[in-house]
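1. what would the 3D arrangement of this be:
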Amino acid sequence: MATSRTVTATRNPPAESAEGAAPSELRVIVVLGAMVALGPLTIDMYLPALPRIAAELGVSSSVAQLTLTGTLAGLALGQLIVGPLSDSLGRRRPLMAGIVLHMLASVLCLFAPNIEVLSLARGLQGMGAAAAMVVAVAVVGDLFDDSQAATVMSRLMLILGVAPIVAPSLGAAVLLKASWHWVFAVLIVLAGALLVVAALALPETLPPVNRRPLRVRSIVSTYLSLLKDLRFVTLVLVGALGMAGLFAYIAGAAFVLQVRHGLDQQTFALVFSAGAIAFVAATQLNVVLLRRFSPQRILVWALALACVAGAVFIVLSVTRTGGIYGFLVPVWVVLSMMGFVIPNAPAVALSRHHEASGTAAALLGAAQFSVGAVIAPVVGLMGNDEIALSIVMTAGVAIALLALLAAGGADETEEH
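-> Coordinates of the predicted model:
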């Protein structure tokens, strides 16, 4: 599993690379990491501005959070569309079209005069970012199998983890000099850079012979065949519910830390980044653990520990114990456990359906972001406080653990 190995050593080498040779695994991971980072950058970069957006547009905090809901809904819907397209047209063309859509939507965000236009533009932005994310995961499914796919996903998480560390700080830096609108100007530049990198460095990994017909009946048939696989559906559910805790934190952290605990935008960005560091560290420890344990077994233990941390979090929140540290410590533990769940659940699910990696990746991503779209306003309606976050985060990981155990937990082998 050494990263010095080339992609030619894997199952489906990208023979259509413009350079005429397969790229190194490290190069693929870096490019794919940049692609999956577009979604988190789009989500997280404007988080420090949420209280200001609510104040300037004259809406409540829960209404302002609808802009986050719009983004997550766009990410979910976009993946359901792009997944089958990428299985039919190849990976590159849907990717390029999605990035261009993201850039155009960012322009609309930049000039949005009210919350309605901003929410709509954020939804379109999410759909554009979805193309980059689903194609990246599909490429992993094209090239890697089982535990190796989980290892590659963990490496992607290392690159992906830079996004939530950098994004709030970058957004806060913009807010020091300009209005929140200009956060989206920076996103235009970042998406443009990604477009250039993907065009020059990402080969086509799905040969024409392996592409599926672009017909409605064929697409529906593929989705139905995936949904009939109970183990696959369970893993999708586990990944989605596991992500619920992450999205709850994203939706409510700005209000808890800035409004209740009085952190300024820059301090909030640093504290938010610490959670991302805990997540990234866990993804890299996951690579080490995969040498001794199956992805399924790691999933069970990570979710169990997240449930314990969540229970402690609820007690500390209800009793108002520990101040800001009573909030941050259990949150960081749950986030670190997600660093084991997020790489492993998709990797095991994708290993069951190499014949439709794009569509399978679309279902995985759509489920995750659909849950996020629901969770964001729920946290706001429950009060945007520690109690709301603790309940939502704990409920997500607890249900995920029960679903995984009900489907066989760590006992089933990875053979389909």
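2. only C-alpha atoms for contact and neighbour calcs from this point on.
-> Noted.
3. and the nearest residue to L270 once chain neighbours are set aside, how far is that from T267?
-> Distance criterion C-alpha to C-alpha, 6 or more residues apart in numbering; nearest residue to L270, sequence neighbours excluded, is S169 at 7.0 Å. Relative to T267, S169 is positioned 9 Å away (C-alpha to C-alpha, to the nearest Å).
4. neighbour count winner among the two?
-> A side-by-side neighbour count of S169 and T267, using other C-alpha atoms under 10 Å, places S169 first with 25 against 15.
5. before we move on, which element is the more buried one in?
-> Using DSSP states H and E, S169 maps to helix 162-177.
6. now for that helix, which elements pack on it?
-> Counting by 3 or more C-alpha pairs under 8 Å, 6 or more residues apart in numbering; DSSP states H and E, the packing neighbours recorded for helix 162-177 are helix 25-44, helix 183-201, helix 265-289.
7. highest mean neighbour count out of those?
-> helix 25-44 (a mean of 23; mean count of other C-alpha atoms under 10 Å).
8. continuing past that helix, what's the next helix or strand?
-> Trace forward from helix 25-44 with DSSP H and E and the next one is helix 50-56.
9. which strands or helices does that next one pack on?
-> Other helices and strands packing on helix 50-56, by 3+ C-alpha pairs under 8 Å, 6+ apart, are helix 61-64.
10. which residues touch the helix it packs on?
-> Helix 61-64 is contacted from outside by 50-51, 53-54, 115, 377, 380-381, using C-alpha atoms under 8 Å, 6 or more residues apart in numbering.
11. for ChimeraX, write a command that selects the buried ones of those residues.
-> Remark: buried members of those, expressed as a ChimeraX selection using 16 or more other C-alpha atoms under 10 Å:
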select :50,51,53,54,115,377,380
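12. which one of the contacts of helix 61-64 is nearest A198?
-> Proximity of these to A198 (C-alpha to C-alpha) peaks at L50, which lies at 30.8 Å.
13. in this structure that closest one contacts Q65, no?
-> Yes: between L50 and Q65 there is a contact at 7.5 Å, judged by C-alpha atoms under 8 Å.
14. just list the residues touching the residue lying closest to F111 once chain neighbours are set aside, thanks.
-> Ranked by C-alpha to C-alpha, 6+ apart and with sequence neighbours excluded, the top spatial neighbour of F111 is H181, at 7.0 Å. Residues in contact with H181 (C-alpha under 8 Å, 6+ apart) are 109-112.
15. run this one through as well so I can compare:
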Amino acid sequence: MGRVPATLTPLPGRTAVRAVPTALVAVVVFLTAVAPLATDMYVTAFPSVEAEFRTSASAVQLTLTTFFAGMGLGQLVGGPFSDQRGRRRPLLAGTLLVVAASVVCALAPSIGVLMAARLLQGFGGGWVMVIARAVIVDLAHGAQLVRVLNVVMGIGGIAPVLGPLFGAAILRFGDWRTTFWVLAGLGALMWFSAVFVVPESLPLDRRHAGGLRTFRSAARQVLADRRFVGYVVTACAAFVGVFAYVATSPFILQTMNGLSPTAYAIDFAANAGAMTIASLVAARLAGRVSTRRIILVGQCCMAVAGAGMLVGAIWFGMPLMLALIGFFVLMIGNGLVVTNGGALASSVVPEHPGTSSAVLGLVQWTTAGVTAPVAGLGGSDTAVPMAVLVLGGALVSLYGLLVLARPHTTGRTTP
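-> Have a look, this model is predicted:
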């Protein structure tokens, strides 16, 4: 009937990239697009949600926090669960949860119900993301793993490019609730795609029994690896700046600088496009240029963007041009840092792909969830907290790369 074989594993003598079919990479891109779609299609409508529920900007930003918290929990549970039960069936269950939660979001009668539904939506999305990523880690290794994950992120940049544009279009012809109906439809399409394309990539003899108990043991092992911790810090600290931008840019660009929802969506798409190009460039350089060097360039971009925006926010009230340039440079840096840091984290603990993905996902999305409300502490008329978070995240990311993950701490080689 055109379905994939039950199990797909790399054959001896074959390269990891050749063992990962193009169709599978494309579907993994689609599956992992749930987070940027569920976030970026919705942020354009923040002012509309605030007005309908007669609530505050901070309360609306908390719907991001609950979503990110759900993402972290979903990855925490989904990673070890798939290590025990396999990838395919849990992946299909997660896509169905995304559909159901999106429907509840569309029908939410209050901001409280919307927060709870966003938690479930994030849980399903995180569950799907960690398992889809584990499928790739099952089949690719070393420099090839870095290359494939960068391709996934790079091509997946189409989602954040199109997300705000779709969100702006929906606001022209519908309302913010329509966004969630669209997400429910996309969730159903993800289910069908997974049914027909995603194989079972974890054979029975490679599964770990014991569920969360085994996860605790495996988590202690991966967290005992100093370089793994360093690369997790490298990737997750960079997330701080990105989600400070996601949470506050609607207010900085629309409320403070007067951009229309459509103009905001176009700028958001341009920034996402910059991130996509940076990720694809990093993928092309994998195996030819040190991944650590690529990460360092990205961290410097983020630090420069944060420092410039902090000066502009404190002394000049964040002029539009400075905000536009700062966000653009920030996203270029993000494209070079986050996926490369995550790929190096997975590469140093290859014996626990699901657990390492779960730990990385939990820390990333918990960080994002904490960042969103902190970035909004100053209200909707200041950019100072956002700029502090961007600069601070870049500096902590540098610490993770240069101190915690310094190469001489282990005999393993780094792509």
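16. can you list contacts of stretch 33-48 of structure 2?
-> With C-alpha under 8 Å, 6+ apart as the test, stretch 33-48 of structure 2 has contacts from 57, 60, 64, 122, 125-126, 156, 159-160, 163-168, 171, 176, 179-180, 183, 187, 246-247, 250, 261, 264-265.
17. quick one: map I81 of structure 1 onto structure 2.
-> The equivalent of I81 of structure 1 in structure 2 is V77 (alignment by TM-score structural alignment).
18. so its match: helix, strand or coil?
-> Put simply, V77 of structure 2 is helix when judged by DSSP: H, G, I helix; E, B strand; the rest coil.
19. which one in structure 2 is aligned with the residue nearest to L270 of structure 1?
-> In structure 2, S169 of structure 1 lines up with L165, judged by TM-score structural alignment.
20. hmm, which of the contacts of H181 of structure 1 are common to structure 2?
-> Mapping the contacts of H181 of structure 1 onto structure 2 (both residues aligned by TM-score structural alignment, their matches' C-alpha atoms under 8 Å) leaves 109-111 still in contact.
21. now list the buried members of those residues.
-> Taking 16+ other C-alpha under 10 Å as the criterion, what is buried in the kept ones among the contacts of H181 of structure 1 is 109-110.
22. quick check, nearest of the kept ones among the contacts of H181 of structure 1 to S390 of structure 1?
-> C109 (31.6 Å).
23. need the counterpart of that closest one in structure 2.
-> For C109 of structure 1, the residue aligned by TM-score structural alignment is C105.
24. how about the contacts made by its match?
-> Contacts of C105 of structure 2 by C-alpha under 8 Å, 6+ apart are 113-114, 117-118, 177, 180.
25. again, 10 Å this time
-> Taking C-alpha atoms under 10 Å, 6 or more residues apart in numbering, we find C105 of structure 2 in contact with 111, 113-118, 120-121, 176-181, 183-184.
26. dump the residue contacts of the corresponding residue of structure 1 for A305 of structure 2.
-> Under the alignment by TM-score structural alignment, A305 of structure 2 pairs with A309 in structure 1. By C-alpha under 10 Å, 6+ apart, the residues touching A309 of structure 1 are 303, 329-334, 337, 390, 393-394.
27. any of these buried? List them.
-> Among the contacts of A309 of structure 1, those classed as buried by 16+ other C-alpha under 10 Å are 303, 330-334, 337, 390, 393-394.
28. the stretch 201-350 of structure 1: helices as residue ranges?
-> Here the stretch 201-350 of structure 1 has its helices, by DSSP state H, counting those that start in this stretch, at 216-227, 230-254, 265-289, 295-318, 323-350.
29. and the shortest one, what does it pack against?
-> Think helix 216-227 of structure 1. Using 3 or more C-alpha pairs under 10 Å, 6 or more residues apart in numbering; DSSP states H and E, the elements in contact with helix 216-227 of structure 1 are helix 66-89, helix 230-254, helix 357-381.
30. what residues of that helix count as buried?
-> For helix 216-227 of structure 1, a neighbour-count test (16+ other C-alpha under 10 Å) marks 219, 222-223, 226-227 as buried.
31. re the thing from before, where's the match of C109 of structure 1, which helix or strand?
-> helix 88-107.
32. can you pull the buried residues of that helix?
-> Within helix 88-107 of structure 2, the residues that count as buried by 16+ other C-alpha under 10 Å are 88, 90-92, 94-107.
33. identify the contacts common to S169 and T267 of structure 1.
-> Counting by C-alpha under 10 Å, 6+ apart, the residues touching both S169 of structure 1 and T267 are S273.
34. burial measure for V7 of structure 1, as a count.
-> Neighbours of V7 of structure 1 using other C-alpha under 10 Å come to 21.
35. thought it was touching V139?
-> No: counting by C-alpha atoms under 10 Å, V7 of structure 1 stays clear of V139, with 11.1 Å between them.
36. list the residues that contact both of the two?
-> 14, 28.
37. what is the burial count for the counterpart of M331 of structure 2 in structure 1?
-> Here M331 of structure 2 is matched to L335 in structure 1, going by TM-score structural alignment. By other C-alpha under 10 Å, 26 other residues sit near L335 of structure 1.
38. same check, this time on R412 of structure 2
-> 11.
39. can you say which helix or strand has it in it?
-> Per DSSP H and E: nothing holds R412 of structure 2, as it lies in no helix or strand.
40. wait, isn't it in contact with P350?
-> No: using C-alpha under 10 Å as the test, R412 of structure 2 is too far from P350 to be in contact (11.6 Å).
41. closest to G409 of structure 1 out of the buried ones among the contacts of A309 of structure 1?
-> Distances from G409 of structure 1 to the buried ones among the contacts of A309 of structure 1, taken as C-alpha to C-alpha, are shortest for L303 (11.0 Å).
42. that closest one contacts V397, doesn't it?
-> Yes: in this structure, L303 of structure 1 is within contact of V397 by C-alpha under 10 Å, at 6.0 Å.
43. give me the common contacts of these two.
-> By C-alpha under 10 Å, 6+ apart, the residues touching both L303 of structure 1 and V397 are 238, 242, 334, 337-338, 341.
44. pull out the buried positions in stretch 250-268 of structure 1.
-> Neighbour-count burial for stretch 250-268 of structure 1 [16+ other C-alpha under 10 Å]: 250-258, 263, 265-266, 268.
45. quick check: the two most widely separated of the residues you listed?
-> Maximum distance among the buried residues of stretch 250-268 of structure 1 (C-alpha to C-alpha): 17.6 Å, for A251 and Q266.
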